[in-house]
Every structure is written in C-alpha cells, then in structure tokens.
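**Student:** Fold the stuff below for me.
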Amino acid sequence: MSEISAIWERIEAWHAANDQTENLNPGATAEALAQAEKDMGLTFPPEMRESLLRHDGSVDDSWPTGELLSLERMADERKVWMDLLQDGTFDGNASHNESSEALQPGWWNPAWIPLDADGGGNGAVIDLAPGPQGTVGQVIDMDHEVGPSGPKYVSLAAYLEAMLERLSEAEE
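**Tutor:** Here you go, the predicted model:
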C-alpha cells in the first residue's frame, strides 16, 4: 500500500468514527484529472494524483484548515492568483523570498497549485518549481497579506499526516 493510501485510510477511519464521512468528496475521475492538468498547463505529482483519485477535496469548512480543494476549486483559486500575477499586481513583490533557498522569489508562481483554502485568501500550495534547496511537491503556505513562505511540509504525505493529527487533536 502506498504512503498516500495508508494516510487516507487513517483519515477516512477518523471521519467514520466521528460520523463525518459525508465531509470527504468522492475521488476525481482520471479524465477530470487529465483535463485539470491540461487546463492548468501542469503535471500533478504522482502523490497528488493518487490523493485526488481517492478524494476530490472536502466539504467547505470541514477540513482542519477550512476546505481541502477539489479540482474545480483548485482551478478557481489558481485563476484568482494567476489573474493577479498577469495583471502586474505582484510586480512590486518580485524579490519576495529572495533569500530563501527553498522557494523561488516572487509572490506567486505559475507552477503552484492551491491545495486548501481558509476562505480568507490563504492556504497551502503544492510547489512544482521550488528554489535550489527545495523539493518538487513541497507544500508551502500562501498568505494573501504576507506572501508565500515555507516549505511548511516536505510533501503532500507530510501535509496529510499533519491534517490527520489536527483532526485527532480537535476531538480531544
């Protein structure tokens, strides 16, 4: 069993034990994944594809950070950021994170995929174009007021583990 499947089994078990299985969306289809990649002009990392095939996001406000984004919501969130990037809104922030070895400088990167959202313009992002000391697939934090930072998690698997821990802590 893959690491992603093992983590999802534990997340699903938590949801079942807490009568919240309806909060996890069914998996995306392979066709929907391929279309999303084509529309975004990106290739999702294998663990992200596996995760989305299992659960295409969550119901809003049911995830520890607000909402685990579905393919549709990823595209919506990414479009907002891409529109701001393309209209020059972030031009004054081109040197943001300049000293980071893990992130490329700037406020937004076209090779970032929104992962979750808090409803206030902030969320975790999968980084497909890290800095020289970063890793493809690292999860960074995107705050609309202070910009990107991180990496917060080295991988999607580490992110999901942290979310499971937050779910477990919430019930204590």
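**Student:** Please count neighbours and contacts with C-alpha atoms only from this point.
**Tutor:** Noted.
**Student:** ok, which stretches of this protein are strands?
**Tutor:** 67-68, 112-114, 116-117, 123-127, 138-143, 147-153 (DSSP state E).
**Student:** Surely residue 157 touches residue 5?
**Tutor:** No. Residue 157 lies out of contact with residue 5 (CA atoms under 8 Å); the separation is 9.5 Å.
**Student:** More neighbours: these two, which one.
**Tutor:** Using other CA atoms under 10 Å, the more surrounded residue of residue 157 and residue 5 is residue 157, with 22 against 15.
**Student:** residues contacting that one?
**Tutor:** By CA atoms under 8 Å, 6 or more residues apart in numbering, residue 157 lies in contact with 3, 4, 7, 47.
**Student:** are any of those residues buried, and which?
**Tutor:** 4, 7, 47 (16 or more other CA atoms under 10 Å).
**Student:** nearest spatial neighbour of residue 116, skipping sequence neighbours?
**Tutor:** residue 68 (4.5 Å; CA to CA, 6 or more residues apart in numbering).
**Student:** quick one on the thing from earlier: mean neighbour count and distance to residue 21 added to the strands of the chain, as TSV?
**Tutor:** Formatted as TSV, the strands of the chain follow (neighbours: other CA atoms under 10 Å; distance: least, CA to CA, whole Å):
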stretch	mean neighbour count	distance to residue 21
strand 67-68	24	14
strand 112-114	24	23
strand 116-117	25	18
strand 123-127	26	23
strand 138-143	22	25
strand 147-153	19	25
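**Student:** I have a second one here; can you model it like the first so I can compare?
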Amino acid sequence: MTSHLVDAAWDRIDRWLLTHAPRTFATLAPPARDEDIRATERELGVTFPPELTASLRRHDGARPGPEAFRFDNHDRPLGLRGIVEATGFLRACAAGPDEEDADYWLPSYVQFGAYEVTADGVVVDCDPRGSAYGRIGRFFDETGTDFRTADSLGAYLTEQADRLEDPGHPAPVVFAGRLIREGPVRHLPEWHPADAPPTGPGTELADLPLPEDPAERLKVGHLYGLDELAALVATLPAERVAAAARRQARRLAAETGFVAYPEIAGALDALDAGAPDASPDGPAVRRLRAAKAEAEARGDTVRAMAAGELAHAVRGSVYRAVAEIPTTRALYVPLWRDDLHADLGGPPLPPVPDDAFWTLLRNPAIDADAYADGYAGEPV
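**Tutor:** I've put the predicted structure just below:
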C-alpha cells in the first residue's frame, strides 16, 4: 500500500471542491498531528494502515452539518475523535449479549466515515497480521461489515475523485457552493395524457387528501428537505411565494404532460389570473384524480405524486405547492433547487434554518406552533 495514491486523490477532490463547492471544501478539517494519530492508535489498540494515516494528515475529517463533505455513499469522513467514538460504540454493540455473529464487528475494525442517521459507515481493517489489512468495507447495523468496497483507501479515494470529475458519471449536484449527494432516481416514461377521455361518471378516480381550506396553514415538516430555500419560503412576502408556486406548477405540468389536459391548462390559466377553483371536486381536481389512478395502474409513481401536488397548486394552496412540488421534481430533475430559487426571484440565500429559526418564525401562513412552544423534535 502506498500513501501517494491518497495524496493524489485528495489533491483532485480538494481542487474540484474549491472550484465548484467552496462551502463544502470549507468543512474539511486541517491535517491531524502525527502525535495525535499515534495517540489514537494507542487508545484503540490498533495500527492504522499507512493510507489512513496519510488521509488524516490531509484532513482530520469533515465538520458535520448540511454543508459537510461526504463520500458518495453519504458517509462523512471522521476526524480522530469521531473515529474513537464511532469505533468504540460499535465495539460495545458487538460485545453485547444479543450479538452472536463473530464477524459482525472485530476489534481490528475502525470506522472512519459515518452515515450519522444510523450507525452505518465506511470501515478499514487495521490488523497488520491479516490478509485484509487496509481493505475498505462498509458496516451496516443490521448485517455487519462487508469488505468488498475497495482494496485500499487510496483506491477508494481515487474512485471518489473519479466520480466528481468524470463526465461519464451523473454530474454531481452543486447548489449555493455546496456539494449535495443526490441525483434523480427515476425517468419519466412516455405517456400521452391528451388521449384520455373526459372524466365521466364511470371514470376511475384516485383519492387525493386535500384540505378543505386551500389556505390552511402549512406544517413546518412540509418544508424539511428544502434547506436554505425553506427559509426563503418562510420569510419572503406571500405574493412572492404565490408567484413561485404558479411557476413551479407550470414546470411540473409541462414536464409530466399534464398540461395537455384542457382542464389542467385552464386551471393553470385561472391560477395565473388570481382566480383558482378552490373546489375539492372541480374539473381540474377530477382530472388529476383520474390521472393519478391511471398513473398508479401503470406503476408511474412520479406522475401519481405530481397529480397530488398539482391539485394543491390549482386550488390555490400556494405554500403547500411550493413546498412539495420541488420534492417531486427532485425525482427526475437534478437542478430543481436552482429552478425553485429562480422562481422565488433569486434573492440572497440565508443559512439552512435550524430549530431557533422555526422557534422565532412569525408567518401566519406557516404552522410553527410546536417550535414556538419550545418543542424541537420530529417533523410536525
């Protein structure tokens, strides 16, 4: 194993991040000191492979948070303290009375990247006496550790650099100077909705859980996932949000083909004119219920979701539409954040909102009461 592969890979990763995602680059920590690396080895009772030492000498992990650098499997590189904590936790789990699989976690395993939502993460074998010394695997809390990820950390980091630079891979998503590890997961299949007959008494209609009042306050949980854009939606003037909702609805209707339905095209025109049909059973909503039923029958989950989001939009639930249409478009549009930012007018982006932001929010269209009451927990 040679550490020059690690240095070359980090050179490429750092250069790419500096150019394309400087906010993410800023989360990479300075080098770890040699004496701290040695102290960590003694604390864990292992010998780090030379490539792990070389990597820590470049970056002692990455600072946590929404801007953090993560490997393409969403694991955040850990610094020395994080390595000790994560590895110690998994050692304790493996020593528990309920763990019978001897290979679930061995004392020579060291976790150097963490998924954080669960205990999953990327692992290196640190037993210099074994044939797997330096191999990279991934730990899953339900099944244990699989060492088929890479032969070495140099190879693993080189693959990370390749995926950032190589146009043969899906282009990395960058927004507001940060790297976001996501991408479209589906493609919209061909569909020609204009061929569908008018909705009549015998037309199959899917359920759409629509509020009785289109102006019902939006629960904060609907904004989770929009990050900086959630703060804009929550604080921009209501007319700016309404304009963005109309533009988002137009985008979604055009991309899914729903705009070909006369009822939908007419409803979008009425929305632009400031006269939405708020009826929960108007022509546009009935058409969308029929379209959802047909999409579900085809196994087209994206269009089925889109039908529901468009129903909120055409009825005038602007906050609900602008919060949820982007999450549907994210399934097939890589740059959906850029589109939403443009539709909101392109103002300067605030930080990603935290609990304190929602606690202090005073927007009558958004229900943040749970935060105002001092609760900060699961989406509400």
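**Student:** ok so, going back, distance to residue 41 of the first structure added to the strands of the first structure, as TSV?
**Tutor:** TSV is the format used below for the strands of the first structure (distance: least, CA to CA, whole Å):
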stretch	distance to residue 41 of the first structure
strand 67-68	21
strand 112-114	11
strand 116-117	20
strand 123-127	14
strand 138-143	19
strand 147-153	21
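**Student:** Between the buried ones among the contacts of residue 157 of the first structure, which sits nearest residue 63 of the first structure?
**Tutor:** Residue 63 of the first structure lies nearest to residue 7 out of those, by CA to CA, at 14.9 Å.
**Student:** hang on, the earlier thing: from the contacts of residue 157 of the first structure, which single one is nearest residue 82 of the first structure?
**Tutor:** Nearest to residue 82 of the first structure among the contacts of residue 157 of the first structure, with distances taken as CA to CA, is residue 47, at 23.8 Å.
**Student:** Can you tell me how far the aligned residue in the second structure for that closest one is from residue 60 of the second structure?
**Tutor:** Here residue 47 of the first structure is matched to residue 51 in the second structure, going by TM-score structural alignment. Taking CA to CA, to the nearest Å as the measure, residue 51 of the second structure falls 13 Å from residue 60 of the second structure.
**Student:** so what corresponds to residue 158 of the first structure in the second structure?
**Tutor:** Superposed on the second structure with TM-score structural alignment, residue 158 of the first structure falls opposite residue 155.
**Student:** Helices of the first structure, start to end?
**Tutor:** Listed in chain order, the helices of the first structure (DSSP state H) span 3-17, 30-40, 46-54, 71-86, 156-170.
**Student:** Report the buried residues of the last one.
**Tutor:** Buried residues in helix 156-170 of the first structure, defined by neighbour count with 16+ other CA under 10 Å: 156, 157, 158, 159, 160, 161, 163, 164, 167.
**Student:** just to revisit the earlier point, please name the residues that touch the residue nearest to residue 116 of the first structure.
**Tutor:** Contacts of residue 68 of the first structure (CA under 8 Å, 6+ apart): 57, 58, 59, 60, 115, 116, 117.
**Student:** what do you get if the cut-off is 7 Å, keeping everything else the same?
**Tutor:** With contact taken as CA atoms under 7 Å, 6 or more residues apart in numbering, residue 68 of the first structure is in contact with 57, 58, 115, 116, 117.
**Student:** For residue 63 of the first structure, see how far away residue 123 of the first structure is.
**Tutor:** From residue 123 of the first structure to residue 63 of the first structure the distance is 12 Å (CA to CA).
**Student:** could you measure the residue nearest the centre of the first structure against residue 84 of the first structure, distance?
**Tutor:** Centroid-nearest residue in the first structure, with CA atoms, centre = their mean: residue 115, separated by 1.8 Å. Per CA to CA, residue 115 of the first structure is found 18 Å from residue 84 of the first structure.
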